[in-house]
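1. Let's see this in three dimensions:
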Amino acid sequence: MASWLPETLFEIVGQGPAPSKDYYQLLVTRSQLIFRWWRISLRNEYRSTKPGEAKETHEDFLENSHLQVQIALIFGAGILDYVFNLCQGKFDFLERLSDALLLSIISYLDLEDLARLAQTSRRFAKLCASDQLWERMVKSACGTITPDMKSLADKVGWRQMFFANKFQFLRQLHKQKQRQSTQGEKQV
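-> Coordinates of the predicted model:
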């Protein structure tokens, strides 16, 4: 299953904590971890400093507490935990799926599970609130979508359309038709 993984598993860049102006890059590939840095300084003694690089195998990184501390200071403990898991072979395959595929999978969940999934990460929160998902949900609940329903959903949002009760929906459709007919009369 690991053969499905791309060569680059994770990459992040950032600036060191204040007062440092140095830049860092952390790259995790299938076989190694690469940590790069660029010194940014106005001091004469550091102006000619060349960029640095440390390459470690996953096994060596797991034992290198100095490099782990540097990564935690620069990128945070959450990134260190994530990288640590990658180096231990614990891959999050679900996070690597495309948005389109995840939307297809998510559309089969019930509302309670959707609410729980939205709380797990920013990516899932965005997907669970997306119009593409709620359009699928409305289509599966209604069967057929008329052009009037589609134009109303484009206006108010597919999620709002899903949660609107039938009476509200019919009232909104009626108002939309009235507006369209009055606009048509004004143009004539």
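
2. contacts and neighbour counts: CA atoms only from here.
-> Fine.

3. Ala115 - nearest residue in space that isn't next to it in sequence?
-> Spatial nearest neighbour of Ala115, chain neighbours left out: Cys128 (7.8 Å); criterion: C-alpha to C-alpha, 6 or more residues apart in numbering.

4. Would you mind listing the outside residues contacting the helix or strand harbouring Leu73?
-> Taking DSSP states H and E as the definition, Leu73 sits inside helix 65-75. Here helix 65-75 makes contact (C-alpha atoms under 8 Å, 6 or more residues apart in numbering) with 14-17, 24, 61, 78-80.

5. Now show me the structure for the sequence below, then we'll compare the two:
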Amino acid sequence: MASLLTDTLFEARGQAPAPSKDFYQIIVSRKDVIFRWWKISLRSEFREARPGELSESHEDFLDDPNLQIQIAIIFGAGTLDHIFNLCRGNFDFLVRLPDALLLNIISYLDLEDIARLSQVSHRFEALCNSDKLWEMVVQNLMGRITPEMKSLADEMGWKQFFFTNKLQLQVQLSRRRQKKSDSAESLSD
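-> I've put the predicted structure just below:
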């Protein structure tokens, strides 16, 4: 699982609350926490101010309340909690998994669980509503899919295909067959 961790575990940029116009960046790597700032001011005493950087080990960051307060003010308490977890070694490996692997895992969940998972985050909402997931779900449940069924599902969307009842699908498939035969007859005339 450690191979899923990149060198940069977290990065965020933000602007200080009004009236300040200063910009800030926080980077959490595997070894340290880097806090950068850029002073933006029309006041003459800050015009020559250079960007600054503070780099601390994870242990030092956990013992530095001043930096923690600054991060909470600029980036919010949720971001500070996330950084605490990273510095303590509590990594969320699920969000680091590639989409293809997550889709494969999700395709074996019950429908109620897929609906709940779609409410977890924007990423999971997109995955749970993707045509690729519903294509995998249909294939897992139905086994063999004819080219005609695949064509209809691609046209109407795999999720819609999954939730359409069998009778309606049979009617739509027979209509498609009829259209094809009508167009083939008109070409032969």
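
6. Give me the buried entries from the contacts of helix 65-75 of the first structure.
-> Among the contacts of helix 65-75 of the first structure, those scoring as buried are 15-16, 24, 61, 80 (criterion: 16 or more other C-alpha atoms under 10 Å).

7. Report the two of those separated the most.
-> Gln15 and Phe61 (21.3 Å; C-alpha to C-alpha).

8. that older thread, closest to Glu112 of the first structure among the contacts of helix 65-75 of the first structure?
-> Gly78 (27.8 Å).

9. Distance check, that closest one against Leu111 of the first structure.
-> 29 Å (C-alpha to C-alpha, to the nearest Å).

10. can you check Leu102 of the first structure too?
-> Between Leu102 of the first structure and Leu111 of the first structure the computed distance is 16 Å (C-alpha to C-alpha).

11. who's more crowded, these two?
-> Set Leu102 of the first structure next to Leu111 and count neighbours by other C-alpha atoms under 10 Å: Leu102 wins out with 17 against 12.

12. Run a quick neighbour tally on Glu63 of the first structure.
-> Glu63 of the first structure, neighbours per other C-alpha under 10 Å, totals 10.

13. which of the residues in stretch 67-74 of the second structure are buried?
-> 68, 71, 74.

14. what's the answer for stretch 175-188 of the first structure, then?
-> Neighbour-count burial for stretch 175-188 of the first structure, with 16+ other C-alpha under 10 Å as criterion, is recorded at Gln176.

15. What of stretch 86-104 of the first structure?
-> So stretch 86-104 of the first structure, judged by 16+ other C-alpha under 10 Å, has buried residues 86-87, 91, 102-103.

16. Sticking with the residue nearest to the spatial centre of the second structure, tell me its helix or strand.
-> The residue lying closest to the centre of the second structure (C-alpha atoms, centre = their mean) is Arg123, at 2.8 Å. Arg123 of the second structure belongs to helix 122-128 when assigned by DSSP H and E.

17. Can you pull out the residues in contact with whatever helix or strand comes next after that helix?
-> Following helix 122-128 of the second structure in sequence order, the next helix or strand is helix 131-142 (DSSP H and E). Applying C-alpha under 8 Å, 6+ apart, the contact partners of helix 131-142 of the second structure are 103-104, 106-108, 127, 145, 157-159, 162.

18. go again using 10 Å as the cut-off
-> 100, 102-111, 126-128, 143-145, 150, 153-154, 157-163 (C-alpha atoms under 10 Å, 6 or more residues apart in numbering).

19. Nearest to Ser57 of the second structure, out of the buried residues of stretch 67-74 of the second structure: which one, please.
-> Nearest member of the buried residues of stretch 67-74 of the second structure to Ser57 of the second structure, counting by C-alpha to C-alpha, is Gln68, at 13.3 Å.

20. In the second structure, mark out all the strands, start to finish.
-> Under the criterion DSSP state E, the second structure contains strands at 8-15, 23-29, 32-38, 52-57.

21. how about those strands in CSV, adding distance to Ala2 of the second structure?
-> Shown next, in CSV, are those (distance: least, C-alpha to C-alpha, whole Å):
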stretch, distance to Ala2 of the second structure
strand 8-15, 12
strand 23-29, 13
strand 32-38, 17
strand 52-57, 19
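
22. closest to Arg96 of the second structure out of the ones you listed?
-> strand 8-15 (10.0 Å).

23. Now do the buried residues in the closest one.
-> Going by neighbour count (16+ other C-alpha under 10 Å), the buried part of strand 8-15 of the second structure is 9-10.

24. what's it packed up against?
-> strand 23-29, strand 32-38, helix 65-75, helix 77-87 (3 or more C-alpha pairs under 10 Å, 6 or more residues apart in numbering; DSSP states H and E).

25. residues near the residue nearest to Arg13 of the second structure when sequence neighbours are not counted, how many?
-> Nearest residue to Arg13 of the second structure, sequence neighbours excluded (C-alpha to C-alpha, 6+ apart): Gln25, at 4.4 Å. Burial of Gln25 of the second structure is recorded as 18 neighbouring residues (other C-alpha under 10 Å).
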